[in-house]
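# structural data only, the sequence is not supplied:
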């Protein structure tokens, strides 16, 4: 009945909307055609039952097109996805790896809306879009200078940022249709600290990890964000709260 993000099944939404529309129409028609509204019953009712309904029954193809168009319009409204970001631009290219202090917001200013993503949005993104979404979530959580750096020759680092303690966090983002295996985690382990000087090394996988990958990551201090953790992070929780790291903000 409900999808992974807690939304009502779209097909069921359409059925419920149709039932609701028919019920409202029936109640409204009954009310309008009571004795208190004889002109509606006689004039409007006669016009609809004889002229409109007669024309529709005499033109079945037009009747079918009207019904089909109504259903398409209703499906478009129900299925349209309105949460999170839709498109992403490239993050600024900055060569300096030192963290930058963020300034406090001015008193009296309204707090910005919390950025969230649905899992189906993350799955539908391009690889670059998925990386940018992870950078945006880090920025939402208050990480400094969160930016996407993934590309050719990135040596496993897709997103970098710094936390409140000045520790550098390096993310590798895997939007695979299947689980991430141990070999990928081993390769990232070989570059995260030696090449990127990460204090916190994280792999984010849309569809989770194999058991050998999880065991290797635990032995070597690699933080894994699988599908359940990614869902909580994308839905508004702080990354450090999700992974329960000792680096979590005070």
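All right, it came through fine. The structure displayed is predicted, hence computed values, not measured ones.
# rest of the way, CA atoms for contacts and neighbours
OK.
# grab the nearest non-local neighbour of residue 178.
residue 207 (5.8 Å; C-alpha to C-alpha, 6 or more residues apart in numbering).
# please apply the same query to residue 174.
residue 205 (4.6 Å).
# checking residue 135 next. Helix, strand or coil?
What DSSP: H, G, I helix; E, B strand; the rest coil gives for residue 135 is helix.
# A further structure is provided below for comparison with the first:
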């Protein structure tokens, strides 16, 4: 699977969960791969399909994309795991870190207030 195929896969999961989810064009998106909306919540998602760990750069990209896109939440989703440093940075900046298998639960997570900007 390529990175773009992973983005499409994540979008499909979100759509099946009732989100209006759109892929960004890939350039000029300021770090957003998917913009998802549901019940007034706007979420920017950075997708990382990696064999290794996902680090701070992904968190920084999601944080910047959320500000640029006027989103309520920033999320980094991966098929892999996050570094300790990425967890620390995400916590300080209210960025949600998720495994793609947890995407169907995104609504429950954001309505709980986690990752609110």
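Okay, I see it. Since the structure is predicted, the reported quantities are computational estimates derived from the model, not experimental observations.
# the residue nearest to residue 178 of structure 1 maps to what in structure 2?
In structure 2, residue 207 of structure 1 lines up with residue 80, judged by TM-score structural alignment.
# so how many other residues sit close to residue 164 of structure 1?
Number of residues near residue 164 of structure 1 (other C-alpha atoms under 10 Å) recorded here: 16.
# repeat for the one 5 residues further on
For residue 169 of structure 1, the number of neighbouring residues by other C-alpha under 10 Å comes to 22.
# would you mind finding the match for it in structure 2?
Residue 169 of structure 1 maps onto residue 43 in structure 2, by TM-score structural alignment.
# average distance between the helix or strand that match falls within and structure 1?
In this structure, residue 43 of structure 2 sits in strand 41-48 according to DSSP states H and E. Strand 41-48 of structure 2 differs from its equivalent in structure 1 by a mean of 0.7 Å after superposition (mean C-alpha distance after the TM-score superposition for structure 1).
# can you give me the buried ones in that strand?
For strand 41-48 of structure 2, a neighbour-count test (16 or more other C-alpha atoms under 10 Å) marks 42, 43, 44, 45, 46, 47, 48 as buried.
# with distance to residue 84 of structure 2 added, can I get those in TSV?
TSV is the format used below for the buried residues of strand 41-48 of structure 2 (distance: C-alpha to C-alpha, whole Å):
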residue	distance to residue 84 of structure 2
42	27
43	23
44	22
45	20
46	18
47	18
48	16
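# which one of the residues you listed is nearest residue 10 of structure 2?
residue 47 (7.9 Å; C-alpha to C-alpha).
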